[in-house]
Each structure stands twice: as C-alpha cells, then as structure tokens.
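1. need coordinates for the following:
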Amino acid sequence: MKLRRGALRAAVGLALLPLLLGQASAVEPISLGLAIAGAAASALTGFISYPRLYCYFRECCLQRHDRRVAAALQENLDKRLFGQHLVSKVVVKAVKGFLNNSNVKKPLTLSLHGWTGTGKNFVSKIVAESIYKRGLQSKYVHQFVATLHFPHAHNINLYKDQLQSWIRGNVSICPRSLFIFDEMDKMHAGLIDSIKPFLDYYEFLDGVSYRQAIFIFLSNAGAEKITEVALDFWRNGKRREDIQLQDMQNALSVSVFNNKNSGFWHSTLIDRNLIDYFVPFLPLEYRHVKMCVRVEVESRGYAVDEDILTRIADEMTYFPREERIYSDKGCKTVDAKLDYYYDF
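-> Have a look, this model is predicted:
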C-alpha cells in the first residue's frame, strides 16, 4: 500500500507541474529544473517499485496470473484446435496444475507427438501466448529447431555446451522460462540428454532452480503407433472421442524410446521418467479439415463459402489408401489453398 501511495503521489506531482509553470517567472530556472527532476525521479522510483504498474508497460517474467493462463489456454484450444480431445484435456490440466502448484518438484515437461499438420506447433504457440502476451516473440520463450540450430552431427559436443549455457543463463534471468524443441525426430541422438539435469528433481543446480521452467518437445516420432490405435477404434466401430490417454501413452513412450530416427532414442529423459506427459495428436479426418478451413476463412475476414470449404477438403489426400480416413498433411496446406481460392 505504501508503494502504491508513493507512486500515486509522485504521479500527481508530475501532473500538477504544468499548472505551476504559470508561476515560473517567480522561480529561478535552476530551482525549477531541480524541482522537475526531483519529481520525475520520485515518479520513476514509484513506477519501478510497483511491479504491476511497471509490467503494464514492459514485459515481465511471471507476468500473467495463473488462473488467467488456464482460462486463456482452454478458450483458445476450444475455438481453434479440432479433433484433438486428448490434447485439450491433457495440456490444459498439466499447465494449470503446474502453474497453480507453489511447491513443484521439477519443471513441467511435455512431449507432443503426431503427424505433420495435426496441431503440435499450434498448441505450443497457444501455450506461449497464454503465459506471455508476446507469445513466441517473448524474450522469455525460446524456440529451437533441430535442423536449424543443431544441423551437424560432428558438432554435437559444441551444441551440448551451447544448449546448457543458454538454458542456464535464461532461467537465471526468468525462472518461468519456456523452451520449445521442434523436430525432435530429426535431432541427433544423445544431444537432448545434455539437458537432463535441468529436467530432474534437483532443488538447485549451481545456485539456480529450474523447477518453474516449462519444456515442450515436438516430434513426428510415434505417429505410426497413434494412427494404429485410432484406426483400430475406427474399424471396430468406436468413436475417436472414446480414445483415452492410457490407450496409447505407454505404447507411445516405448515406440519413441526405441525409434532410432528420433532424438529420444534410448534417451535418459524417458528412461528416468522425466517427461511428464506424452501427448498424442490424432490424425485428422475430413470433417476436421473442413473445420480448419472454416476458421482460417473467418480469421481472414472472408465470407464463408461452403462450396469452397468442400473443394479444399476434397483436394487433400487421405490414408489408408482403401478407407481414405485421415488427411496425410492434416491442416498444414490449408493456408496455401485458401490463397488460391480467395485471390481477389
């Protein structure tokens, strides 16, 4: 309360200065300058010392209230993510529970798996936007792409050192840092194990606590296993919405662990149970593709033309070859196809 009153008095003082300038002729210029400088300094001190006011104008670590994060995350996923009932349920619960826990024992670690175009990058983007207003552009959100940031196998030891230094330095600045690793299926085996200490249950490592950080991994690895389960449900006349996390989580983690083309191949992160959730993204059906097209059309401000929606969905290729149930690119090429049909 004292900080608030101090900031308020300083702000009021600055606001009244212009009214006093009419009497400036009776005041020496130097005295007036010192008065203005003093009032400005007092206002700035109050401004900086009152965190909520400061963070209104500048991005801060731990900026949004935990309940607001969960509400924003749920709303965005409900409106813009289709065909992924497991993702919506698991991600919201995991993030909400983690942020509401004042005594977490380790960082939150999510591993998102599924085919291209099913929504993995989109969900990581939504999580970032829910926690920080600037989303992926926030200085507290760090994104790594395997083929861009770690392209050469012979430099793996250098990459390990650089990755450790980057994470250590940024968590020291902001405990609630978010790290996103894309293309885990293309990452060199063993590289990701270099961050194992940061994901473990240590209270401090060299004076730094990593327990409030969030790590998200994105990978195509395990997509075959996910499709296998989904297809089995479909062939047995069961709804995809009846698929439960336990129907595939164990099989998914084993599949990823034993995949030699995955950055998680025999990874200690899996072996030591440091990944909290393996989140399966189901392959998208025809109806989900149409939903994606509709939302994209509306977001661009175009009038929805049902004929165009149907034509775009029909142009997608689907698998398996006999049943043609799932889009092989998910919703990934929707943007490009819309550019063609709505080229005014």
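2. could you use CA atoms for every contact and neighbour count after this?
-> Will do.
3. N76: how many residues sit nearby?
-> Using other Cα atoms under 10 Å, N76 has 16 neighbouring residues.
4. for it, which three-state class applies?
-> For N76, the assignment made with DSSP: H, G, I helix; E, B strand; the rest coil gives helix.
5. right, and it touches A128 too?
-> No: between N76 and A128 there is no contact under Cα atoms under 8 Å: 11.7 Å.
6. can you give the contact residues for stretch 238-250?
-> For stretch 238-250, contacts defined as Cα atoms under 8 Å, 6 or more residues apart in numbering pick out H85, L86, K225, I226, V229, A230, F233, W234, F278, V279, P280.
7. now do the buried residues in it.
-> R240, I243, L245, M248, Q249 (16 or more other Cα atoms under 10 Å).
8. one more, so I can put them side by side:
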Amino acid sequence: MTDRSRLAEALRVKISGNIRSSSPSSPLTGREIGKLVMFGYRERKRDNESPEPGRRLNTSYYYADERRRQNERRERITERATALRNEAAKKRARKRNWTWTIVKWSSIGLLLFLILAYISLPSELCSDVDRHANLTGLEKVLKESVFGQHLVVETAFRLVKAHVKNPHPVKPLVLSLHGSMGNGKNFVSTIVADHLFPPKSRFVHKVIVSLEFPYGDRTREYSEGLRRRILDAQKSCEKRQLFLFDEMDKIPPDVIDSIVPFLGRHAGDVDGIDFRHSIFIFISNAGGEEINHSVTEHYRATKPRESITMLQMESVLNGLDLNSVWYEPLVKASVIDAFVPFLPMERRDVLFCAKEDMKRKGHRYSNLDLEKIADNMLYFPDDLKIFSVSGCKKVSSKVDLVMG
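-> Alright, predicted model coming up:
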C-alpha cells in the first residue's frame, strides 16, 4: 500500500469516526466522507510542498512547524466537514419542504374535491322525508295562525295526518281548496309544505297555472310537459312528494286530464312509478261566491259561524254545474278526497290578521290602530258589511298605510 493510500485510509477512518461521534444526529454519507478525505489529502500535500527546502534541516523547527500545519489542516478539515454537513442538512430540508408542499397541495385538492362533491349532492335525501314531517307543529300552527277557518283546520290536518302516518295508502291524498281570494288558501298550503318538508325542498312542486299555461292553443304541449314533470319528480323519491296547483280555475281542460292518472287507485303503478304516498293540493276561487252566499245566509239566520259543517259546504260545491267548473274530470274520476271550503273572513278575523302583521313588522300598536286598519277594508253584503271582500290579502299594505 502506498503512502497516499495509507494516508487516505487513515484520514477516512479518523474523520468518519470524529464526525459521526461529534454529530450523531447529522452523520455524513460515504460520498461526503470521501470528498472530505480527498480534501484532507490535498491539504496535506500542499503543506508538504509549502516549506522552503532549507527549513527542513532544522529538526526542532520542522516538527513545530509540522504540528502547526497539522492543527491548521485539522481546522480546515473540520470547517469543510461542517460545510458539508450544513449543505447536506439544507438538501434534506429542501426535500422535506418539497414533500410538505406536495402533501399540503394534495390535501387542499382533496378538500376541494370533497367540498364540490358535497355541493353536488342533493340538498336532501329521499330517506329523510319521514324525518322532516312535523305533525304536532302543523296542528299547532294551523290552530294559532289560521283565523276564521275552523273547517280548514279540522279537515286539512286530519287528512294530512292520516295520510302521512299510513304506511300503505291506497291512493295519493287529493285536496281541493275553494274560496274567494284572501281567505288563506295559499297560506294553509304553505304551512302544510313547511311542516312536511324542509325549506326550499326539492320534493315540493308548485305550479301557477296562469304563468305556466298561458296559451290555450298549446294544451297538448302543456299536457305532455306537465306529465313528464310530475313523473320525473315522483321518480326521484316515491316516499312523498307535494304538488301544489294554484289558480286551477284557469287551467285548460286537456291539461287537467293529464293529471287524473296520478290521482286514483291505479296511482300505485303509473309507468312503473308509485304515487300513493304523495299529496296533491289544488287551489282555486271556484265556488267562492256560492260559499260566501251560504255563509251570509247562515249569518242572517243568527247562527254561530262555528256551527257551519263540512257536509253543508260540500253540498254547496257539489251543487255547482260540473260543466262550468275546472274539477269536473276529477269529480267524475272520484279522486278528490275532500273539498276544503274557505269561509269569508269577518271583521274580527281582519283584526287578528292586522295584529299578527304588526307583530311581524315590529310595530307598537294600540286597539285604535287595529280599528283604523279594519276600517280601511271593504266589506259585504252592503246591508251588513260583515265579511271582508279581500279577506286578509290587503291587510299588510293597510298596516303600512296606517302605521307609516
């Protein structure tokens, strides 16, 4: 083995041992130790070549100078080792930073993916339909918020409750709400929807006839579109859907015919879709004048309003000429479960409506303010002026007018 080889091996062993023992947490790799050995060899070679030739003759001076050079060389090697160690630590830090950057952005990407996936999911699931039904709250709100409509509160709640609780209904629940404007038909249908489904539910479908079917010469197109719309909605969840049809007295006859198959006893299989758990509510002003006349005569006979019965009102609606009403196809098919009459509202009911509107708007009011609001409404008949012409429909605007 040559002097160069022996020196390199000695330096390798010595430097490797010193560095590993002095810094066990950051040991140099074999490649870095090799660089350090070569650096030490070059330093030793340079030192051997640096003394002047004559100075080697003085032995004591030579050894003292050799020790000095060894110490300097050792310091340079240690500095070099430190530099290599620092460089290696920086490389590892950069590697860790890149690893952390990859993990960080991967995590952010995964989070964004999960958020987008959650947003794309339906806002409510079909399996949660039964969980949202709040029949106790429905009864409470109907009794507390619907004024002057004892038949509606009793009939609507009982039928809805029975249908929702029935695990095997034979047909959908079909309610037909009748009465003049402002007596609470849309208000009650909204209360029913709010207590069977969450807000803005995808299982509640409202059709305003005058807006969706304005042209009488396009009834075939309307019929096919409405049929497909109902089928697609029901297919998304057969557990329960709520279909609200407003202004039914304006619906084209051919369009109403397209709805009939969904309402009867064969609704358990319409194009392979089960409609029996769903609810259909039809709203119209049809029969409103007849109901008003019957209630007025009842009042003239000095009978209490609460003594009016469902049978009495159903006889009024059934006594209409079927050829002149929109629901003729439904009556002939015997699919309507109940005609729900909305009675004309008396002055006292208007006062209740005004009071609730005041509370909702945060007004401080007195009985005199309520009377002023009631005085701004129109009433019929002319000789009695007991029933509001527009029900409670215009109460909110009258509140704004009186209270400023």
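9. got a TM-score for the pair?
-> For these two chains in superposition, a TM-score of 0.80 is obtained (TM-score structural alignment, normalised by the length of structure 1); 304 aligned residues with a Cα RMSD of 2.8 Å.
10. could the buried residues of stretch 238-250 of structure 1 be laid out in TSV, adding distance to D185 of structure 1 and secondary structure?
-> Formatted as TSV, the buried residues of stretch 238-250 of structure 1 follow (distance: Cα to Cα, whole Å; DSSP: H, G, I helix; E, B strand; the rest coil):
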residue	distance to D185 of structure 1	secondary structure
R240	26	helix
I243	25	coil
L245	22	helix
M248	19	coil
Q249	18	helix
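11. other SSEs contacting the top helix by length along structure 1?
-> Ranked by number of residues, the top helix in structure 1 under DSSP state H is helix 29-49. Other elements packing on helix 29-49 of structure 1 under the criterion 3 or more Cα pairs under 8 Å, 6 or more residues apart in numbering; DSSP states H and E are helix 2-20, helix 51-57.
12. show me the strands in structure 2, by range?
-> Taking DSSP state E as the test, the strands found in structure 2 are 173-178, 204-208, 242-246, 279-284, 338-341, 379-380, 387-388.
13. select, out of those, the one closest to I33 of structure 2.
-> When those are compared by Cα to Cα, strand 204-208 sits nearest I33 of structure 2, at 76.4 Å.
14. mean per-residue distance, that closest one versus structure 1.
-> In the superposition with structure 1, the average deviation recorded for strand 204-208 of structure 2 is 1.1 Å (mean Cα distance after the TM-score superposition for structure 1).
15. residues in structure 1 aligned with that strand?
-> Following TM-score structural alignment, the aligned partner range for strand 204-208 of structure 2 in structure 1 is 141-145.
16. report the buried residues of the matching stretch.
-> Neighbour counts over stretch 141-145 of structure 1 (16+ other Cα under 10 Å) mark V141, H142, F144, V145 as buried.
17. H188 of structure 1: which of those residues is nearest?
-> V145 (11.9 Å).
18. need the helices and strands packed on helix 29-49 of structure 1 in CSV (columns: distance to A213 of structure 1).
-> Formatted as CSV, those follow (distance: least, Cα to Cα, whole Å):
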stretch, distance to A213 of structure 1
helix 2-20, 29
helix 51-57, 20
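19. dump the ones you listed into CSV; add mean neighbour count as well.
-> Output for the helices and strands packed on helix 29-49 of structure 1, formatted as CSV (neighbours: other Cα atoms under 10 Å):
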stretch, mean neighbour count
helix 2-20, 14
helix 51-57, 13
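20. how far does stretch 210-218 of structure 2 stretch from one end to the other?
-> 13 Å (Cα to Cα, to the nearest Å).
21. give me the contact list for that stretch.
-> Counting by Cα under 8 Å, 6+ apart, T219, Y222, E247, K250, I251, P252 sit against stretch 210-218 of structure 2.
22. gap between the aligned partner of Q63 of structure 1 in structure 2 and I281 of structure 2?
-> Q63 of structure 1 maps onto D128 of structure 2 when the alignment is built from TM-score structural alignment. To I281 of structure 2, D128 of structure 2 is 22 Å away according to Cα to Cα.
23. for those two, work out which one has more neighbours and name it.
-> Legend: neighbour count by other Cα under 10 Å for D128 of structure 2 and I281, higher for I281 (17 against 11).
24. please state the offset of stretch 165-183 of structure 2 from the chain centre?
-> Relative to its chain's centre, stretch 165-183 of structure 2 lies at 27 Å (Cα atoms, centre = their mean, to the nearest Å).
25. for L317 of structure 2, what is the corresponding residue in structure 1?
-> Checking TM-score structural alignment: L317 of structure 2 goes with L252.
26. neighbours of that match, how many?
-> Neighbour number of L252 of structure 1 under other Cα under 10 Å is 21.
27. ok, it - contacts?
-> Per Cα under 8 Å, 6+ apart, neighbours of L252 of structure 1: G222, K225, I226, F278, P280.
28. closest one of the residues you listed to R211 of structure 1?
-> Distances from R211 of structure 1 to the contacts of L252 of structure 1, taken by Cα to Cα, are shortest for F278, at 19.2 Å.
29. cheers, nothing more for now.
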